[in-house]
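> sequence plus the predicted model coming up.
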Amino acid sequence: MSTNYRVLVRNDSQQCISLLKKKRDEGENGGDFGGELLEEHKDPFFDEFQLVVPETARRAEADLSGFTVPCHLSPEISAVDMEIRWFKEMDCVCLYKNRHMIEGKSYKGNVRQFTDVLEKGDVSLSLTRFRESDVGDYVCQQINRTWNEEERLEMEDSTLMAEKLLTVRDTQIKDLEKSKETALEDKDRLLHNSNDKLQQTTTKAEEKQREIEEKNKLMSEKETLLENTVKELETSKHQLETLKNELQQVKLEPDEPASRKAYYKHSWRRTNK
């Protein structure tokens, strides 16, 4: 598997443009990048020095530990007091100005300092971590002279255009973030409403469960009362049968004295009068 991309290196006056075709070959550590010099252009109006990729180092190696675009001034002159700018397409990678290095917003903590080699004219770009988004077109700009009015206006127009593009992109990003926040708030609101409905449903279910338990308890008490009543009725019935049997037994006894029978008969008649 391979990924082809380009690296464009130039200075502010277009005095040297080196177009390298890069290929990333998968390897044990994420692959490295080999470069082939395709063409070179020089500015006929200014040839004091050139900004080139070394003939002996036409490789921008990249693995999980970093990414390097070798580039130096020719002849080998000091770049300590120059202004060096590195761009990846429209993004500023880093800016070296007034002997201070400023990293771009997207490259904070990812640019290896090259101020110690500027004395030798080495302005190579080195990133401490390689990311998939690092693949693309890179531009190196060097400033070491006073521009004429036409160049200044052109640079101002380019800068203004870049700022407008960045502003538009930032606006789009903010709008997208706002849309995401709105969508997230809507989802949170729906989730909150769903939770409220679920809580209400749960509360109603618990109330119904309590009602059912109360009814079951009342039913159990009624069943217990009914069982006790049935037992009492059975006991009364049994007592009644026992009494009835006793009365029948009294009526059927043969050896009862006649005087007692007459007494019972006489007492019964008096009572009925």
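Noted; the coordinates are in hand.
> CA only for contacts and neighbour counts going forward, please
Fine.
> all strands for the stretch 101-250 of the chain, in order.
125-127, 138-143 (DSSP state E, counting those that start in this stretch).
> same list (these) but as TSV, adding mean neighbour count and distance to residue 199.
Formatted as TSV, those follow (neighbours: other Cα atoms under 10 Å; distance: least, Cα to Cα, whole Å):
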stretch	mean neighbour count	distance to residue 199
strand 125-127	20	54
strand 138-143	20	58
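> nearest to residue 9, out of those?
strand 138-143 (4.8 Å; Cα to Cα).
> before we move on, back to that, what's the closest of the strands of the stretch 101-250 of the chain to residue 201?
The nearest among those, by Cα to Cα, is strand 125-127 at 58.2 Å.
> would you agree residue 67 falls within a helix?
No. Under DSSP: H, G, I helix; E, B strand; the rest coil, residue 67 falls outside any helix and is assigned strand.
> now it. Nearest residue, chain neighbours left out?
residue 127 (5.0 Å; Cα to Cα, 6 or more residues apart in numbering).
> make a markdown table from the strands of the stretch 101-250 of the chain and add distance to residue 214 to it.
A markdown table is the format used below for the strands of the stretch 101-250 of the chain (distance: least, Cα to Cα, whole Å):
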| stretch | distance to residue 214 |
| --- | --- |
| strand 125-127 | 75 |
| strand 138-143 | 79 |
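> how much space is there between residue 188 and residue 260?
Residue 188 sits 102 Å away from residue 260, taking Cα to Cα, to the nearest Å as the criterion.
> swap in residue 168?
132 Å.
> next one: residue 9
Shown here: residue 9 relative to residue 260, a distance of 148 Å by Cα to Cα.
> neighbour count winner among these two?
residue 9 (24 against 10; other Cα atoms under 10 Å).
> look up how far residue 175 lies from residue 192.
In this view, residue 192 and residue 175 are 25 Å apart by Cα to Cα.
> correct me if wrong: the residue nearest to residue 67 contacts residue 86.
No. Contact criterion Cα atoms under 8 Å: residue 127 and residue 86 do not qualify, at 11.6 Å.
> how about the helices of the stretch 151-273 of the chain, start to end?
Applying DSSP state H, counting those that start in this stretch to the stretch 151-273 of the chain gives helices spanning 258-272.
> give the full set of residues in contact with residue 24.
By Cα atoms under 8 Å, 6 or more residues apart in numbering, residue 24 lies in contact with 2-4, 31-34.
> put this next to the previous one:
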Amino acid sequence: MNDNQLLRYSRHILLDEIGIEGQSRLLAAHALVIGAGGLGSPVALYLASAGIGRITLVDNDSVDLTNLQRQILHNTERVGQPKAHSGQRTLAAINPEVAVLALTERLAGERLHELVRGADVVLDCSDNFSTRHAINQACVTNQVPLVSGAAIRFDGQISVFDPRRADSPCYACLFPPEQQYEEVACATMGVFAPLVGIIGSMQAAEALKLVAGIGQSLAGRLLLLDALGMEWTSIAIARNAGCSVCGADHHAGNPHP
């Protein structure tokens, strides 16, 4: 680390759990952030400011005026611009040392697996079940830890799915893809602005802990937040031996559905 980096990251380096070694791990890491909206905004802001060396920011949408109530990565001048590129500009202003690759595309199939394979940690900041399941499948196949968050109305949830651990469930253990779930969108249900900030900040925290190799992750636990009552609920989640994604009978199957 050079003198400028030692100064920039001094408040991390002062933490015994992180120190020079942990900060060096962050600087050498590559985070894949899928979604540059409500959750992706605080995720990307904190990863960049904390010194994650490379961030790939993926979003196929453009900035809309309705986004600005909560998507703090963007501003009024950028309405109509691709979210990934707007986010890249914001992150460059905060920490120009971080290499940010902006991709305006919808990830699927081999392209998704290719990007997951090249990452140290994946942060799912998407807003629909099909994308979440595709990301989970890619993370299980390629043995890359996944930090997953969701927020709607006043309700948020966050967990970590770490396929490197034999005891860690995957997203499909919790929400089996063969079951039908009702899709709820911010556009129709609404979302409390700071809620995505709370959940997204926690996603960033879990990702930084995973990369630095410190603390205990949320693997095996699902945290639920009721922001109206500001009450947290922690639920233990176990790996499902019969899971269609990470179960023993399925894991050796076709990795690219």
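Happy to help now that I have it. This is a predicted model, so every value here is computed, not measured.
> now compute the TM-score of the two chains, please.
Once superposed, chain against chain, the TM-score is 0.28 (TM-score structural alignment, normalised by the length of structure 2); 122 aligned residues with a Cα RMSD of 6.0 Å.
> just to revisit the earlier point, of all the strands of the stretch 101-250 of structure 1, which lies closest to residue 91 of structure 1?
strand 138-143 (9.4 Å).
> could you find the closest non-adjacent residue to residue 157 of structure 2?
Computed as Cα to Cα, 6+ apart, the closest residue to residue 157 of structure 2 that is not its neighbour in sequence is residue 224, at 4.5 Å.
> that neighbour: how many residues sit nearby?
19.
> and it, what helix or strand is that in?
strand 221-226 (DSSP states H and E).
> residue 34 of structure 1 now?
Residue 34 of structure 1 is part of strand 32-42, with elements assigned from DSSP H and E.
> so which bits of that strand are buried?
32-35, 42 (16 or more other Cα atoms under 10 Å).
> other SSEs contacting the helix or strand just after it?
Of the helices and strands lying after strand 32-42 of structure 1 in sequence (DSSP H and E), the nearest is strand 50-52. When contacts are defined as 3 or more Cα pairs under 8 Å, 6 or more residues apart in numbering; DSSP states H and E, strand 50-52 of structure 1 packs onto strand 16-25, strand 72-74.
> to residue 183 of structure 1, which of those strands lies closest?
Residue 183 of structure 1 sits nearest to strand 16-25 of all those, at 39.4 Å, using Cα to Cα.
> re the thing from before, now the helices and strands packed on strand 50-52 of structure 1 in a markdown table, with distance to residue 102 of structure 1?
Converted to a markdown table, these look like this (distance: least, Cα to Cα, whole Å):
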| stretch | distance to residue 102 of structure 1 |
| --- | --- |
| strand 16-25 | 24 |
| strand 72-74 | 19 |
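> and those strands: which comes nearest residue 160 of structure 1?
strand 16-25 (23.1 Å).
> now the angle between strand 32-42 and the closest one, please.
160 degrees (axes from the mean of the first three to the mean of the last three Cα atoms, to 10 degrees).
> buried residues in strand 16-25 of structure 1?
So for strand 16-25 of structure 1, counting by 16+ other Cα under 10 Å, buried means 16-24.
> reformat these as JSON lines; add distance to residue 200 of structure 1.
Listed next are those as JSON lines, based on distance: Cα to Cα, whole Å:
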{"residue": "16", "distance to residue 200 of structure 1": "74"}
{"residue": "17", "distance to residue 200 of structure 1": "72"}
{"residue": "18", "distance to residue 200 of structure 1": "71"}
{"residue": "19", "distance to residue 200 of structure 1": "69"}
{"residue": "20", "distance to residue 200 of structure 1": "68"}
{"residue": "21", "distance to residue 200 of structure 1": "66"}
{"residue": "22", "distance to residue 200 of structure 1": "64"}
{"residue": "23", "distance to residue 200 of structure 1": "63"}
{"residue": "24", "distance to residue 200 of structure 1": "60"}
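> contact partners for residue 122 of structure 2?
31-34, 116, 139, 144-147.
> so which of the residues you listed comes closest to residue 158 of structure 2?
Taking the contacts of residue 122 of structure 2 together and measuring to residue 158 of structure 2 by Cα to Cα, the closest member is residue 147, at 7.6 Å.
> ok, now which ones touch the closest one?
Counting by Cα under 8 Å, 6+ apart, residue 147 of structure 2 has contacts 121-124, 158-161, 203, 206-207.
> quick one: it is in a strand?
Yes. When three-state DSSP is applied, residue 147 of structure 2 is found to be in a strand.
> mind listing the strands for structure 2?
30-34, 54-58, 99-103, 121-124, 146-152, 155-161, 221-226, 231-236 (DSSP state E).
> list the buried residues of the second one.
What it means is strand 54-58 of structure 2. Buried residues in strand 54-58 of structure 2, counted by 16+ other Cα under 10 Å: 54-58.
> can you lay out those residues as CSV showing distance to residue 94 of structure 2?
Formatted as CSV, the buried residues of strand 54-58 of structure 2 follow (distance: Cα to Cα, whole Å):
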residue, distance to residue 94 of structure 2
54, 14
55, 13
56, 16
57, 15
58, 19
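> can you pick out the most distant pair from the residues you listed?
Farthest pair in those (Cα to Cα) is 54 and 58. Separation: 13.0 Å.
> on that earlier part again, could you dump the contacts of residue 147 of structure 2 into TSV and include distance to residue 91 of structure 2?
Output for the contacts of residue 147 of structure 2, formatted as TSV (distance: Cα to Cα, whole Å):
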residue	distance to residue 91 of structure 2
121	18
122	18
123	16
124	18
158	24
159	25
160	24
161	26
203	17
206	20
207	17
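> tell me the one among those residues nearest to residue 197 of structure 2.
residue 203 (9.8 Å).
> which residues does that closest one contact?
Counting by Cα under 8 Å, 6+ apart, residue 203 of structure 2 has contacts 43, 123, 147-149, 158.
> does residue 68 of structure 1 touch residue 34 like I think?
No. The criterion here is Cα under 8 Å, and residue 68 of structure 1 misses it with residue 34 at 11.2 Å.
> what about residue 231 of structure 2, neighbour count?
9.
> which non-adjacent residue is nearest it?
Nearest one to residue 231 of structure 2, counting by Cα to Cα, 6+ apart, is residue 225 at 5.8 Å.
> tell me which residues touch the one you found, please.
154-157, 231-233.
> tabulate these (TSV), appending distance to residue 50 of structure 2.
TSV is the format used below for the contacts of residue 225 of structure 2 (distance: Cα to Cα, whole Å):
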residue	distance to residue 50 of structure 2
154	28
155	27
156	24
157	23
231	28
232	26
233	28
